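# Below are the sequence and a predicted model for it; my questions follow.
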Amino acid sequence: MTAPIMSVRRTTLVASALVALGPTSMALYTPAMPQLVEAFATTPAVVKTTLTAYFAGFAFSQLLAGPVADAFGRRGSTLVFMAVYILGSLAAVFAPSVEILTAARLVQGIGAAIGVTVSRAIVRDLYPGDRGARIMNMVGIILAIAPAMSPAIGGMTVGLAGWHAVFVLMVLFGLGVGAVSLFALRETIVPDRSAFRPVRIVRAYATLLANAEFLTASVVIACGIGVFYALATMLPFVLIDTVGLTPTQFGFSMLFQSGMFLAGSVTFRVLMRWITPRQAVMPGLVLIFTGSLCLAAAPYLLGTSLLTVMLPVSLYSFGVALMMPFMMMAGMRPFPHIAGQASAMTGFFQIGTGLVAGTIGAWIGDPVLSVATIIPAMGVIAVSAYLFYRRAAARAEREESDANEPVPVDPAPAA
């Protein structure tokens, strides 16, 4: 048996760098949002559109990044998209108005989209099954560290050097991820340029959307991980404007979320000595459901404070870390031939859900009400979707088992 072109360690390193690009670009930025309201003499709603633009580019470009990665290869596609991300970051550094900043954030999101798509695709290419789930868990551990530090770094940077400096950090981060892609990422597939034909792209996405196993797994992931993208649009205005934290304090307060995600990822790795990745999903969903109920009730029963908001978010984050590794690979399992597009569609659901949730939160207007209703609703949907996923997966396994059974052959009649 031929060894994979990249070792487990190398695959983990490359996938971690790529998948961290999007969340880190978001986490570095959120502490600067209240200052941007003053810098551009605008309103919080307008500044939120800069984050919405980033989400929109990040989400919809997934649908392009997947076919590009399947057609032109993982490595070359990554380098092109990283160049786009760096250009968007440079434009944001020198943005003279909120309109230009919004456009720059859109370009950033388009470039960052390749990270989520390729990181999952290379794991699926090289290490399918439980081994891939364990790699995704390790990616989750490393992923938790970067966003955990990013709000604190972003908050201190805003306090010391202003909001422009945050985008300088993003330029440097983009150059670092680009260097990893250039020197460490190896091509994991044989590129098929015919995969970029519009008819094949549409057919592949239609196949994914018609598959109940893929669709339900993607909804679980979307309402689990998508919560973090939704919270990025809401928490700065809850914790800074309502609770009264400074940008630096806000940055450190996000350790509740990212720190518990890290703790959950480490716990998952320890539990793998005794249970399978699939068995960790249900405990994770129980924590997600519990965190949802607490977040819906605590701010109103006990008052809005750092603890009544972030302790329920911590439970939710711990639960996501337990269920994520298996569910991330589960939906892609039936589609090794279009892993890039399967990864892209999952990412689109994940980020698109965060975008929609953030937009609804902006429409509601009251940030505390937004957090206390939208986030719990996403938790309930994640739990419900998993129940449907179990039925779809069991049906698919029965069909595959029946298809693999040998057809009995009647003995030839005696002469």
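Received the coordinates, thanks.

# make it CA atoms for all contacts and neighbour counts henceforth
OK.

# Okay, buried residues for stretch 117-133 please.
117-128, 130-133 (16 or more other C-alpha atoms under 10 Å).

# Going by distance to Leu143, which of those wins?
Nearest to Leu143 among these is Ser119, at 11.7 Å by C-alpha to C-alpha.

# count of neighbours near Val190?
11 (other C-alpha atoms under 10 Å).

# sec struct for it, please.
Assigned state for Val190: coil (three-state reduction, DSSP: H, G, I helix; E, B strand; the rest coil).

# Quickly note the distance from it to Leu13.
22 Å (C-alpha to C-alpha, to the nearest Å).

# Tell me the helices and strands packed up against the helix or strand encompassing Phe268.
Assigned by DSSP states H and E, Phe268 belongs to helix 255-271. For helix 255-271, the packing partners by 3 or more C-alpha pairs under 8 Å, 6 or more residues apart in numbering; DSSP states H and E come out as helix 130-161, helix 306-330.

# Can you give me the buried ones in that helix?
Quick answer for helix 255-271 (16+ other C-alpha under 10 Å): 255-266, 268-269.

# if we can go back for a sec, among the helices and strands packed on helix 255-271, which comes closest to Trp363?
Of all the helices and strands packed on helix 255-271, helix 306-330 comes closest under C-alpha to C-alpha, at 20.4 Å.

# dropping in the other structure now:
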Amino acid sequence: MPLVGLSPALAPLLGSWLLVHFSWQAIFATLFAITVVLILPIFWLKPTTKARNNSQDGLTFTDLLRSKTYRGNVLIYAACSASFFAWLTGSPFILSEMGYSPAVIGLSYVPQTIAFLIGGYGCRAALQKWQGKQLLPWLLVLFAVSVIATWAAGFISHVSLVEILIPFCVMAIANGAIYPIVVAQALRPFPHATGRAAALQNTLQLGLCFLASLVVSWLISISTPLLTTTSVMLSTVVLVALGYMMQRCEEVGCQNHGNAEVAHSESH
């Protein structure tokens, strides 16, 4: 999971290098070449036969969405990702307005990528000592505070790149730690249907990321790029809070139900 964070740094660096040495069409030609390279190994894959799992066949996407634990954790995952994608959409406009070249814009993604990796591997170490449900509330608070700080930086007159990147890198650390926790918690109720649950989870995540990017690109001509981008990021904090309350509500409900059953059995 932490290595996924390398793409936001490597892709802009490669893109800026292509822009310096070639035209913008070279970017799409490179994407096509990478796609072909990734498709070719499919022809050498050997078909495998697995025992049919009837419990997975009977589980629909609607059944998955009935679980508040699943919905809540997926919403947290998608909202945190959407905040990141909102920045990826708006940052080229923000930094271009500040006078930075494509090469510098590409390099600006390196610190946040390092921060994401720190969060991911730091979470892995922390999970050796604490449970994910103990860490998650603190990480969500860190995410919310960092996003609010990034949004507040938009009101600073002549704000510098460093002043924007510091709170954003804190958000990247929080995201890197949040992702593995909420993904594991979302899939835990469906051990026999992890493939289907993961597919729906990724679809919802990418859908919300697309929506956040769409809103940023739509509103960026109306207001300043920085304020537009950070305002969309700020809206994801509300979704994160909603997701946490959703999954927490089911967790508390299950505990209360279990305590009631114990009390009932003891009374008899």
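Arrived safely. Source: prediction; values computed, not measured.

# how about the helices in the second structure?
Using DSSP state H, the helices assigned to the second structure run over residues 7-21, 25-39, 54-57, 61-66, 68-97, 102-107, 109-126, 132-153, 161-187, 194-219, 225-267.

# Nearest to Pro47 of the second structure, out of these?
helix 25-39 (15.8 Å).

# what lines up against Cys249 of the second structure once you look at the first structure?
Structural alignment (TM-score structural alignment) places Cys249 of the second structure against Arg391 in the first structure.

# Output the residue interval of the second structure matched by the helix or strand hosting Thr117 of the first structure.
For Thr117 of the first structure, the element it lies in under DSSP H and E is helix 98-126. When the second structure is aligned by TM-score structural alignment, helix 98-126 of the first structure has no counterpart there.

# picking up where we left off before, as TSV, the helices of the second structure with distance to Pro47 of the second structure would be great.
TSV is the format used below for the helices of the second structure (distance: least, C-alpha to C-alpha, whole Å):
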stretch	distance to Pro47 of the second structure
helix 7-21	30
helix 25-39	16
helix 54-57	20
helix 61-66	26
helix 68-97	31
helix 102-107	41
helix 109-126	34
helix 132-153	37
helix 161-187	26
helix 194-219	18
helix 225-267	38
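
# out of the buried residues of stretch 117-133 of the first structure, which one sits closest to Ile351 of the first structure?
Among these, and counting by C-alpha to C-alpha, the member closest to Ile351 of the first structure is Thr117, at 11.7 Å.

# Tell me which residues touch the closest one, please.
62, 65-66, 340-341, 343-344, 347 (C-alpha atoms under 8 Å, 6 or more residues apart in numbering).

# Can you tell me which of those comes closest to Ala298 of the first structure?
Out of those, the member with the shortest distance to Ala298 of the first structure (by C-alpha to C-alpha) is Gly347, at 31.1 Å.

# Mind telling me what that closest one corresponds to in the second structure?
Using TM-score structural alignment, Gly347 of the first structure lines up with Asn202 in the second structure.

# same question, Leu295 of the first structure
By TM-score structural alignment, Leu295 of the first structure lines up with Thr150.

# Spatially nearest residue to its match, not counting backbone neighbours?
Nearest residue to Thr150 of the second structure, sequence neighbours excluded (C-alpha to C-alpha, 6 or more residues apart in numbering): Pro167, at 5.5 Å.

# Also Arg278 of the first structure?
Using C-alpha to C-alpha, 6+ apart, the nearest residue to Arg278 of the first structure is Phe326, at 5.7 Å.

# Next one: the alignment partner in the second structure of the one you found relative to Val145 of the second structure, how far apart?
Aligned by TM-score structural alignment, Phe326 of the first structure pairs with Ile181 of the second structure. From Ile181 of the second structure across to Val145 of the second structure, the span is 19 Å (C-alpha to C-alpha).

# Neighbour count: these two, which is higher?
Set side by side, Ile181 of the second structure and Val145 show more neighbours around Ile181, with 21 against 17, by other C-alpha under 10 Å.

# so what's that one up against?
Neighbours of Ile181 of the second structure in contact, by C-alpha under 8 Å, 6+ apart: 132-133, 136.

# Swap in 10 Å and give it another go.
By C-alpha atoms under 10 Å, 6 or more residues apart in numbering, the contact set of Ile181 of the second structure is 73, 77, 120, 123-124, 127, 131-133, 135-136.

# what would those residues look like in TSV with distance to Leu6 of the second structure?
Below are the contacts of Ile181 of the second structure laid out as TSV (distance: C-alpha to C-alpha, whole Å):
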residue	distance to Leu6 of the second structure
Asn73	23
Tyr77	18
Gly120	12
Cys123	17
Arg124	17
Leu127	22
Gln131	26
Gly132	24
Lys133	26
Leu135	24
Leu136	23
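
# Translate the residue nearest to Thr150 of the second structure into the numbering of the first structure.
That one, Pro167 of the second structure, aligns with Pro312 by TM-score structural alignment.

# cool, Met98 of the second structure as well?
So Met98 of the second structure corresponds to Val243, using TM-score structural alignment.

# Look at that match and say how many residues are nearby.
Applying other C-alpha under 10 Å, I find that Val243 of the first structure has 15 neighbouring residues.

# swap in Trp163 of the first structure?
Using other C-alpha under 10 Å: Trp163 of the first structure sits among 22 other residues.

# how much space between it and Pro236 of the first structure?
Taking C-alpha to C-alpha, one finds Trp163 of the first structure at 15 Å from Pro236 of the first structure.

# How about the alignment partner in the first structure of Asn73 of the second structure, nearest residue that isn't a chain neighbour?
Using TM-score structural alignment as the criterion, Asn73 of the second structure maps onto Ala217 of the first structure. Setting aside the residues directly before and after it, Ala217 of the first structure is nearest to Gly331 in space (C-alpha to C-alpha, 6+ apart), at 5.2 Å.

# I figured that neighbour was touching Asn211, is that so?
Yes - at 9.1 Å, Gly331 of the first structure and Asn211 qualify as touching, with contact defined as C-alpha atoms under 10 Å.

# which residue sits closest to the aligned residue in the first structure for Cys123 of the second structure in space, ignoring its chain neighbours?
Structural alignment places Cys123 of the second structure opposite Phe268 in the first structure (criterion: TM-score structural alignment). Leaving out its chain neighbours, the residue that sits closest to Phe268 of the first structure by C-alpha to C-alpha, 6+ apart is Leu322, at 5.7 Å.
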